[in-house]
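Enquirer: Take a look and give me a structure for this.
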Amino acid sequence: MKLNVMTNAVMNFLRDEEGASGIEYALVAAMVAIGIVTFVTPVREAIVTVFTQIQTELGNVGGGS
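Expert: Next comes the predicted model:
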């Protein structure tokens, strides 16, 4: 009898899919975050480079006498 109770408990646990959607949402959110970080880092560096060039050129505008 105890074996049947244990077997039923294990089978019910294996059939239970509650919480699976929460894990799926967490995985999707993690993938989106990784994608954003991967995309934003090079874009940030490019923007910093452009603004540094602008700052350098503006500094050179009044420098020649």
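
Enquirer: switch to C-alpha atoms for all contacts and neighbour counts from now on
Expert: Noted.

Enquirer: So residue 64: helix, strand or coil?
Expert: Here residue 64 takes the coil state, with states given by DSSP: H, G, I helix; E, B strand; the rest coil.

Enquirer: what number of residues lie near it?
Expert: Using other C-alpha atoms under 10 Å, the number of residues around residue 64 comes to 5.

Enquirer: what's the answer for residue 37, then?
Expert: Counted with other C-alpha under 10 Å, residue 37 comes out at 11.

Enquirer: Repeat that for residue 50.
Expert: Taking other C-alpha under 10 Å as the criterion, the count of residues near residue 50 is 11.

Enquirer: For it, give its distance to residue 58.
Expert: For residue 50, the distance to residue 58 equals 12 Å [C-alpha to C-alpha, to the nearest Å].

Enquirer: Sequence B follows; please return its structure for comparison with A:
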Amino acid sequence: MKNTIQQFLREEDGVAAIEYGLLAGLIAVGIITAATTLGTDISSLFNKIATKLNGIAVN
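Expert: Next comes the predicted model:
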């Protein structure tokens, strides 16, 4: 029984899986943050262009 517990404590497969899961989660958060920021910037840019085009069309 003692050998089984020691072997379980030395095994690192589960630890690696958890680390990969955390890494994937952090990458996903980074991608979501970047996409949100980029989407906001692009939306702002298109709104500026639309405003200028409306000003040209009215004149």
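
Enquirer: What is the equivalent residue in the second structure for residue 53 of the first structure?
Expert: By TM-score structural alignment, residue 53 of the first structure lines up with residue 48 in the second structure.

Enquirer: Report the distance from the one helix or strand its match maps to to the chain centre.
Expert: Taking DSSP states H and E as the criterion, residue 48 of the second structure maps to helix 13-58. The chain centre lies 8 Å from the centre of helix 13-58 of the second structure; the measure is C-alpha atoms, centre = their mean, to the nearest Å.

Enquirer: mean offset of that helix relative to the first structure (after superposition)
Expert: Per the superposition on the first structure, helix 13-58 of the second structure and its aligned residues are separated by 1.4 Å on average (mean C-alpha distance after the TM-score superposition for the first structure).

Enquirer: State the distance from residue 58 of the second structure to residue 52 of the second structure.
Expert: Look at residue 58 of the second structure and residue 52 of the second structure: by C-alpha to C-alpha, they are 10 Å apart.

Enquirer: Who has more neighbours out of the two?
Expert: When neighbours are counted by other C-alpha under 10 Å, residue 58 of the second structure and residue 52 differ, and residue 52 comes out ahead with 11 against 6.

Enquirer: what's the distance between the more buried one and residue 46 of the second structure?
Expert: Relative to residue 46 of the second structure, and taking C-alpha to C-alpha, residue 52 of the second structure is found at 10 Å.
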